[in-house]
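1. What would the 3D arrangement of this be:
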Amino acid sequence: MAIPRVDSPQQSAPCRIVVAGGSYGGITSVLTLLDLIDGKPLRVGLETQFSRDLRVQRKFEIVLLDKREGFFHTVGAPLAHVSRRHVKPFWRKFASFDDLHRPEVHIVQGSLKNVDLESKSLTFKGCGSGSGESSLTYDYLILATGLQRPWPIVPTADNHDQYVRDAEAHIAGIENAREKSVVVIGGGAVGVEMAGEIKNHHPNHSVTLVHSRSQVLSNEPLPDDFKDRALEVLREEGVEVLLNERPSVDLDAKELVFADGREVNPGFVLMAASKWIPGTMYLPDSALDEEGYVKVSATLTLASEDSKNPTHFAIGDIARVSGIKRAGAALRMGCVAAINIYAAMLAQEGLTEESAYNDWPEVPPMIALAVGKQALTFGPGQGTKWGVDVMEQTFGDDLGWTFSLRYLDLLDYYEPLKAHEPVGADVMPGQ
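-> Prediction:
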């Protein structure tokens, strides 16, 4: 999509680009912007629709705003929250990445509270020692704030040390479960993953997955043969699966009461059945659909925005786009948003007759799911694949963390696991 040429303004202040959210999409946006500024090949590997020899003349200021002090490997959460030796490696502080140690990059820890689209300003509440409310103006804004999900699906702590305490306490609960009995409620991707990881890393525990529908993964737009195979793999891994059951749950008493009156008292209950909520409460209702996702154009700008003067972009899990929410898609969306901001600036400075946006394509349903020692994948043209070899190819031995860091050219900052314990697998709408 072309951006019309605009007369170059007389601007001396740096162009401030705020990226709200520092997970897969957000950190990719920042790194891609830096590659564009430096004239380097894009680490994500996408092509631009403008000549790479062109350089924006205006200086940049990039603000990465996130409630956490680091990049957490969300895809690996079920593994990190089941296996003690995986807790610390999956959270990398932003300060540990030398690529971000630049004068034009500012890391701000805080939660976005309000965005004024007209005045191009936002307010956020600081975390930790800076817990007051502050405001920022910007020239461009990339929203990558993800979904609101409860613990232990994702960390709720905003700092690494508290997260480690939370995760280790959670794992202790599994380890010390009465009669080594664990029940996972909810047979979506996260529940399937959690059940598989618990059984894989605590093989002497009895693990039961309870789901209210007749198939696991019932809410995902996937073929029946994939869902049926996922159920078979769960059972092969030693997980008992109860379908068409919706027990009432008392987490404090660790009590489940089924519709037929049966009462079950497992030693540990894990809830994985919550509906995820887009973290978009800071936007006006006009920018959102009925479920709270951001309505975006093909170029990932807000759908209501003038395409001739783009300012606001939404990427990752909060964007209303086709396909299943996946980390891999968020990575590429972050790159597309950064390219499009740079293209808009080229056009604004009159450096080309026109600069072109990259469009985000229609994406068919695809998934990578880790279940215990095996993984399952589905995508257009490949059908359903599963097995231990699929796990190795898709997730490696750390649920895709090494793959993600290598993709972002950040692998130099990763401290590999040194323990000799076999590494299990993990789930989530994957790579």
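
2. From now on I want contacts and neighbour counts done on CA atoms only, so please keep to that.
-> Will do.

3. Enumerate the positions of the longest strand seen in the chain that are buried.
-> With secondary structure taken from DSSP state E, the chain has its longest strand at strand 105-116. Under the neighbour-count criterion of 16 or more other CA atoms under 10 Å, strand 105-116 has 105, 107, 108, 109, 110, 111, 112, 113, 114, 115 buried.

4. Just to check, the third one is in contact with residue 62?
-> No - between residue 108 and residue 62 no contact is recorded; they are 10.5 Å apart, counting by CA atoms under 8 Å.

5. Pull the contacting residues for the nearest residue to residue 333 once chain neighbours are set aside.
-> Closest residue to residue 333 apart from its sequence neighbours, by CA to CA, 6 or more residues apart in numbering: residue 315 at 5.8 Å. Neighbour list for residue 315: 25, 142, 143, 144, 300, 330, 333, 334, 337 [criterion: CA atoms under 8 Å, 6 or more residues apart in numbering].

6. quick one, what contacts the fifth one?
-> Contacts here follow CA under 8 Å, 6+ apart; on that basis residue 300 touches 313, 314, 315, 319, 333, 336, 337, 359, 360.

7. and the helix or strand harbouring the fifth one, how far from the chain's centre?
-> Put plainly, it is residue 333. Here residue 333, judged by DSSP states H and E, is contained in helix 327-348. Relative to the chain's own centre, helix 327-348 is displaced by 17 Å; criterion: CA atoms, centre = their mean, to the nearest Å.

8. Burial check on residue 186, number of neighbours?
-> Using other CA atoms under 10 Å, residue 186 has 26 neighbouring residues.

9. Apart from its chain neighbours, what residue comes closest to it?
-> Using CA to CA, 6+ apart, the closest residue to residue 186 is residue 273 (4.3 Å).

10. correct me, but that neighbour touches residue 194?
-> No - taking contacts as CA under 8 Å, residue 273 lies outside contact range of residue 194: 11.6 Å.

11. to compare against the first, here's another:
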Amino acid sequence: MTHGISLSVPTVLKPTTDNATSFTTNILVVGGAYAGLSAVRSLAYHFNRRIKDPFIKSKLINSRVSITMVEPKSGLLNILGIPRAIVDVDFAKTQYISFEEFYDLKFDKVISNQPDVLQNIVTDQNTGNNEGGFEINFVHGRVTHLDENRAEYQLVESDETATINFDYVILASGRDRSWPTTPNAYTTKSYLEEMARSKHEIESNDIISIIGAGAVGIEIAGDIKHHCPNKTVNLMHPHETFPPEPLSTEFQSLTYKSLVNSGVNVYLNTRVSKESENGDLETTTGEIIKSDLNYWCHAHQNNISILSDNLRKDFVTSRNNILVNEYLQVLNKDKKLDAFFCIGDIVELPIIKSAGWAMYMGRLVANNLVSMILDNILIEPFPDLTQMPRGMVIVAGNGEIVSELSGEVELNHKGYVEEYKDYCIGKIRSTIGV
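-> Now for the predicted structure:
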């Protein structure tokens, strides 16, 4: 059974549901961080814009489009601020924006087993979404299995499983690292408890070692030393230079010098093979490096294990990224899934993965998806990456900002210093529109 715009008839949910329940939606968004939230907010924007056309309004008037976002956090966690948040709980409070605090994205229906979430996110006030011909549902949980037109999910802290059937899906599941750089953060309260626990761990140990000098490892080392100057902070990296992104040697050198000048002990060409029970680290050459508390920042995990066996076989690369075309539809050389989009860190594209790119992809896919539904065409391809400048901004030692854009390397660029006063959370909220 379909709408007048060739969509399934969605399930009519209650305003609040406190257990996992099976239902049908039109657009499923898996993940609600930078990419997923950007997609949801942009879907709302485009439906609101297009319904002003009388012809489009006649299509949508009796067939509200159901948009459902599944996300285990009940707010926007600014991952950019986590390296500082783990040592500064007051700052951490500014880096988690609960969904009820959003000024321009409201949920019509919520499924959650957390009473506070149900009470706070759903209000008696009209969200105004129906005037745009759509509704937005929030499922406070995580997808555990995903195929071309069906997802299984569980609510947070529960193993009860239910099913979501959908017409279109936007996979924005992102990537995870080890705790505390990827906290559970189900609610504001639980997130702040995690940050307080992390700070207590740091305060309770004298020697803290970070294994892996990617952007996350660099910033954790720098922030711990900056906010806890009496601690011994080690940063270990298996190669001669860092970070590993394709940037200039000048950028790498400036980042290294900033850390060393702040008092971080940097170990290059050092590969850790074993962590002892007391925290000491053994290298592949047999050297023992004294340590009390260790943060392993040497790897990340793309959240794609939820994909069905067939999807993984057909569309996942050896680097655990997902193949996409210029419209971010899942694609390989033989097959394309028109209704399956993928955005954010998990796509196979030659870019430096960032919050900015994630938000851009969310906006692009939303524009194309609304056009597909209403006009049956795709209208916005991904830009030509050969014409796009590469860049990166890192908070290194002593709170210094090291940046590179289009080959120009700077220390404490005024614009970036201003943005990083709140670790870009203000800019991010403005960009997404929440």
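
12. Identify the residues contacting the residue in structure 1 that residue 297 of structure 2 lines up against.
-> Applying TM-score structural alignment, one finds that residue 297 of structure 2 aligns to residue 272 in structure 1. Residue 272 of structure 1 is in contact with 153, 184, 185, 186, 187, 188, 190, 191, counting by CA under 8 Å, 6+ apart.

13. cutoff 7 Å now
-> Listed by CA atoms under 7 Å, 6 or more residues apart in numbering, the contact set of residue 272 of structure 1 reads 184, 185, 186, 190, 191.

14. repeat for residue 244 of structure 1
-> Contacts of residue 244 of structure 1 by CA under 7 Å, 6+ apart are 211, 212, 213, 214.

15. Which of these are buried? Put it as a PyMOL command.
-> With 16+ other CA under 10 Å as the criterion, this PyMOL line picks the buried residues out of those:
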select buried, resi 211+212+213
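
16. Just send the contacts of residue 244 of structure 1 back as TSV, with distance to residue 19 of structure 1 and secondary structure too.
-> Formatted as TSV, the contacts of residue 244 of structure 1 follow (distance: CA to CA, whole Å; DSSP: H, G, I helix; E, B strand; the rest coil):
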residue	distance to residue 19 of structure 1	secondary structure
211	37	coil
212	38	coil
213	39	coil
214	41	coil
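
17. Could you see which of the contacts of residue 244 of structure 1 carry over to structure 2?
-> Contacts conserved in structure 2 for the contacts of residue 244 of structure 1, counting by both residues aligned by TM-score structural alignment, their matches' CA atoms under 7 Å: 211, 212, 213, 214.

18. For the stretch 51-200 of structure 2, which segments are assigned as helices?
-> Along the stretch 51-200 of structure 2, counting by DSSP state H, counting those that start in this stretch, helices occupy 54-60, 82-85, 89-92, 115-121, 188-203.

19. Distance to residue 262 of structure 2 and mean neighbour count added to these, as TSV?
-> Shown next, in TSV, are the helices of the stretch 51-200 of structure 2 (distance: least, CA to CA, whole Å; neighbours: other CA atoms under 10 Å):
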stretch	distance to residue 262 of structure 2	mean neighbour count
helix 54-60	59	15
helix 82-85	15	24
helix 89-92	21	17
helix 115-121	42	15
helix 188-203	18	17
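
20. So which of those is nearest residue 6 of structure 2?
-> helix 54-60 (10.1 Å; CA to CA).

21. what's the closest non-adjacent residue to residue 180 of structure 2?
-> residue 198 is the one closest to residue 180 of structure 2 (CA to CA, 6+ apart), at 6.8 Å.

22. Mind telling me what the one you found corresponds to in structure 1?
-> Per TM-score structural alignment, residue 198 of structure 2 is aligned with residue 170.

23. Distance of that match relative to residue 99 of structure 1?
-> 33 Å (CA to CA, to the nearest Å).

24. And for residue 239 of structure 1?
-> For residue 239 of structure 1, the distance to residue 99 of structure 1 equals 43 Å [CA to CA].

25. When those two are compared, which one has more neighbours?
-> Neighbours were counted for residue 239 of structure 1 and for residue 99 using other CA under 10 Å; residue 239 has more, 26 against 15.

26. Once you drop chain neighbours, what's closest to the residue mapped onto the more buried one from structure 2?
-> Counting by TM-score structural alignment, residue 239 of structure 1 lines up with residue 264 in structure 2. What sits nearest to residue 264 of structure 2 in space, not counting adjacent residues and going by CA to CA, 6+ apart, is residue 233, at 5.3 Å.

27. I figured the one you found was touching residue 222, is that so?
-> No - if you go by CA atoms under 7 Å, residue 233 of structure 2 and residue 222 don't touch, sitting 8.5 Å apart.

28. is it true that residue 22 of structure 1 lies in a strand?
-> No - counting by DSSP: H, G, I helix; E, B strand; the rest coil, one finds residue 22 of structure 1 to be coil, located in no strand.

29. What lines up with it in structure 2?
-> Using TM-score structural alignment, residue 22 of structure 1 pairs with residue 32 in structure 2.
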